[in-house]
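> 3D, please:
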Amino acid sequence: MQKLLIVDSHCLFADGVRFLIEFSTDHTVVGVLHTGREVIPFLLQHDVDVLLLDIDLPDMSGLELTRTIRALYPATNVLALTVLTNPQSVNLTIEAGAMGYCPKQASRNELFAAIRAVGAGHLYLPPSLVQQLRKPAIEKVTQDLTDRETEVIQLIVNGYTTKTIADKLFLSTRTVETHRKNIYRKLSIHTNIELARYAQANKIM
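Here you go, the predicted model:
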């Protein structure tokens, strides 16, 4: 059973999401907050598996909050739940450390799928955004990736830090960074969101 925290400045929306989750799933909503500044004090007192976060908060940057949570509470996975669906917002949010991105326009089944994926530690992008963001070149498996580089891709898109990847693969952090640079060069990409699209298209998540 996953423990969820909802952070959204719109009270009616947050309460509606809470009702949907508690009525339709076996997850537990341990809290509903309406400002970003309440989040860290709350996490000090409660265990949270998935944080449903509106990244467009009025009192602070949702992206900066995501980075802080990623650094201080790596066991809490952030799922962005927002009206923003432009590629730049998606890219910045995933780069900040969020494990998933779900538009507020999504259906409840899509929201539940996002919660399940993020709760399991997997990157989640809804099909509508994947289609919007996808580039044809990303879909072609024509690159000469090594088995080690494929391992590194899997770990990167599943949210592991460079240090954790190094520990898991018994490598130095410098070697992991070299692998990352080589992967980016071979795939002609520049960001982790592009890498996630590649991994999804080629089923190496």
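
> please count neighbours and contacts with C-alpha atoms only from this point.
Fine.

> isn't residue 57 up against residue 35?
Yes. Counting by C-alpha atoms under 8 Å, residue 57 does reach residue 35; the two are 6.9 Å apart.

> which one of those two is surrounded by more residues?
The neighbour comparison of residue 57 against residue 35 (other C-alpha atoms under 10 Å) goes to residue 57, with 20 against 17.

> state the distance from residue 90 to residue 168.
28 Å (C-alpha to C-alpha, to the nearest Å).

> equivalent analysis for residue 7, please.
Taken as C-alpha to C-alpha, the span from residue 7 to residue 168 is 32 Å.

> higher neighbour count, those two?
Using other C-alpha under 10 Å as the criterion, residue 7 and residue 168 rank with residue 7 on top: 25 against 11.

> strands of this protein, start to end?
Here the chain has its strands, by DSSP state E, at 3-7, 28-33, 50-53, 77-82, 100-103.

> the fourth one: how far from the chain's middle?
Read it as strand 77-82. With C-alpha atoms, centre = their mean, to the nearest Å as the basis, strand 77-82 stands 7 Å off its chain's centre.

> elements contacting that strand?
Using 3 or more C-alpha pairs under 8 Å, 6 or more residues apart in numbering; DSSP states H and E, the elements in contact with strand 77-82 are strand 50-53, strand 100-103, helix 108-119.

> and for comparison, fold this next one:
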Amino acid sequence: MRVLIVDDHPVVVSGCKALLAAEPDIEVFDAPDAETGLAAYMAKTPDVAVIDINLPGLSGFELATRILTQDPAARIVIFSMNDDPAFAARAISTGAKGYLAKNDDPSLFVAALRQVCAGGTYLPGALAQKMAFAKFDNRLAQLSQREMEIVRLLAAGQSMGAIADKLGVSYKTIANNCTSLKLKLGARTSMDLMRVALEAQGQ
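This next block holds a predicted model:
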């Protein structure tokens, strides 16, 4: 099994490699950002791609979309610090075959990759249960991938200036996006945006 890990944190990549090192049939290679990740995918044609959501430049969601455009049969597992069902639902709607939170039991990592490689799908049990019972606010369906990325970065404590730098746009553009997001999600402040996106259920 050939596994591509796209993550910009060396410690995370090293940890993933360590988990897979005991598996003699697994070959691992990695990339630190979306651009090199896409190039690596096209060059190496891995059986499974593990993609972090929070990448420099393009988000993991955007990378997954680009890979699937090139290879509709791609088997992608989204990897995130966030175990909220809203992110998992977004990953699945993007076309990913699995979702793993970085705080999940490490012993599940290899099993998840093998399951996806075999043509299956994978969600941790607790997360799958949350998704089954959650009624996600339909307002989220209005958001573009870029808007979801801005909401996620705000929730991570990033300032609008830092988000503008990360996404390569002007501060004014991010400020305008945030104003639009507040209207779409009924949020009063910038920090309310993620709370509304993740907590609004069946309103």
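
> could I get the helices and strands packed on strand 77-82 of structure 1 as CSV with mean neighbour count and distance to residue 130 of structure 1?
Formatted as CSV, those follow (neighbours: other C-alpha atoms under 10 Å; distance: least, C-alpha to C-alpha, whole Å):
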stretch, mean neighbour count, distance to residue 130 of structure 1
strand 50-53, 26, 20
strand 100-103, 26, 11
helix 108-119, 19, 13
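
> of all those, which one comes closest to residue 195 of structure 1?
strand 100-103 (14.2 Å; C-alpha to C-alpha).

> just give me the match in structure 1 for residue 91 of structure 2.
In structure 1, the residue paired with residue 91 of structure 2 according to TM-score structural alignment is residue 93.

> now do residue 61 of structure 2
Taking TM-score structural alignment for the superposition, residue 61 of structure 2 sits opposite residue 63 in structure 1.

> got it, and residue 122 of structure 2?
Using TM-score structural alignment as the criterion, residue 122 of structure 2 maps onto residue 124 of structure 1.

> I figured its match hits residue 111, correct?
No. The criterion here is C-alpha under 8 Å, and residue 124 of structure 1 misses it with residue 111 at 10.3 Å.

> quick one: the residue nearest to residue 163 of structure 1 when sequence neighbours are not counted from residue 149 of structure 1, how far?
Spatial nearest neighbour of residue 163 of structure 1, chain neighbours left out: residue 173 (5.8 Å); criterion: C-alpha to C-alpha, 6 or more residues apart in numbering. Look at residue 173 of structure 1 and residue 149 of structure 1: by C-alpha to C-alpha, they are 14 Å apart.

> just residue 185 of structure 1 next, same as before
12 Å.

> again with residue 129 of structure 1
Separation of residue 129 of structure 1 from residue 149 of structure 1 (C-alpha to C-alpha): 26 Å.

> repeat for residue 56 of structure 1
Residue 56 of structure 1 is 35 Å from residue 149 of structure 1, by C-alpha to C-alpha.

> ditto for residue 167 of structure 1
Counting by C-alpha to C-alpha, the gap from residue 167 of structure 1 to residue 149 of structure 1 is 15 Å.

> for residue 192 of structure 1, same thing?
Taking C-alpha to C-alpha, one finds residue 192 of structure 1 at 14 Å from residue 149 of structure 1.

> then residue 80 of structure 1?
Applying C-alpha to C-alpha to residue 80 of structure 1 and residue 149 of structure 1 gives a distance of 28 Å.

> more crowded one of the two?
Neighbour totals were compared for residue 80 of structure 1 and residue 149, and residue 80 leads with 29 against 17 (other C-alpha under 10 Å).

> just to confirm, what residue in structure 2 is aligned with that one?
The alignment partner of residue 80 of structure 1 in structure 2, by TM-score structural alignment, is residue 78.

> residue 201 of structure 1 too?
By TM-score structural alignment, residue 201 of structure 1 lines up with nothing at all.

> quick one on the thing from earlier: surely the match of residue 61 of structure 2 and residue 96 touch.
Yes. Using C-alpha under 8 Å, residue 63 of structure 1 is in contact with residue 96, at 6.0 Å.

> which of the two has more residues huddled nearby?
residue 63 (23 against 19).

> what sits against that one?
Contacts here follow C-alpha atoms under 8 Å, 6 or more residues apart in numbering; on that basis residue 63 of structure 1 touches 55, 92-93, 96.

> ok, which stretches of structure 2 are helices?
Using DSSP state H, the helices of structure 2 run over 10-21, 34-44, 60-70, 85-94, 107-117, 125-133, 145-155, 160-167, 171-185, 192-199.

> now those in CSV, with distance to residue 100 of structure 2?
Converted to CSV, the helices of structure 2 look like this (distance: least, C-alpha to C-alpha, whole Å):
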stretch, distance to residue 100 of structure 2
helix 10-21, 12
helix 34-44, 18
helix 60-70, 13
helix 85-94, 8
helix 107-117, 8
helix 125-133, 9
helix 145-155, 17
helix 160-167, 24
helix 171-185, 26
helix 192-199, 17
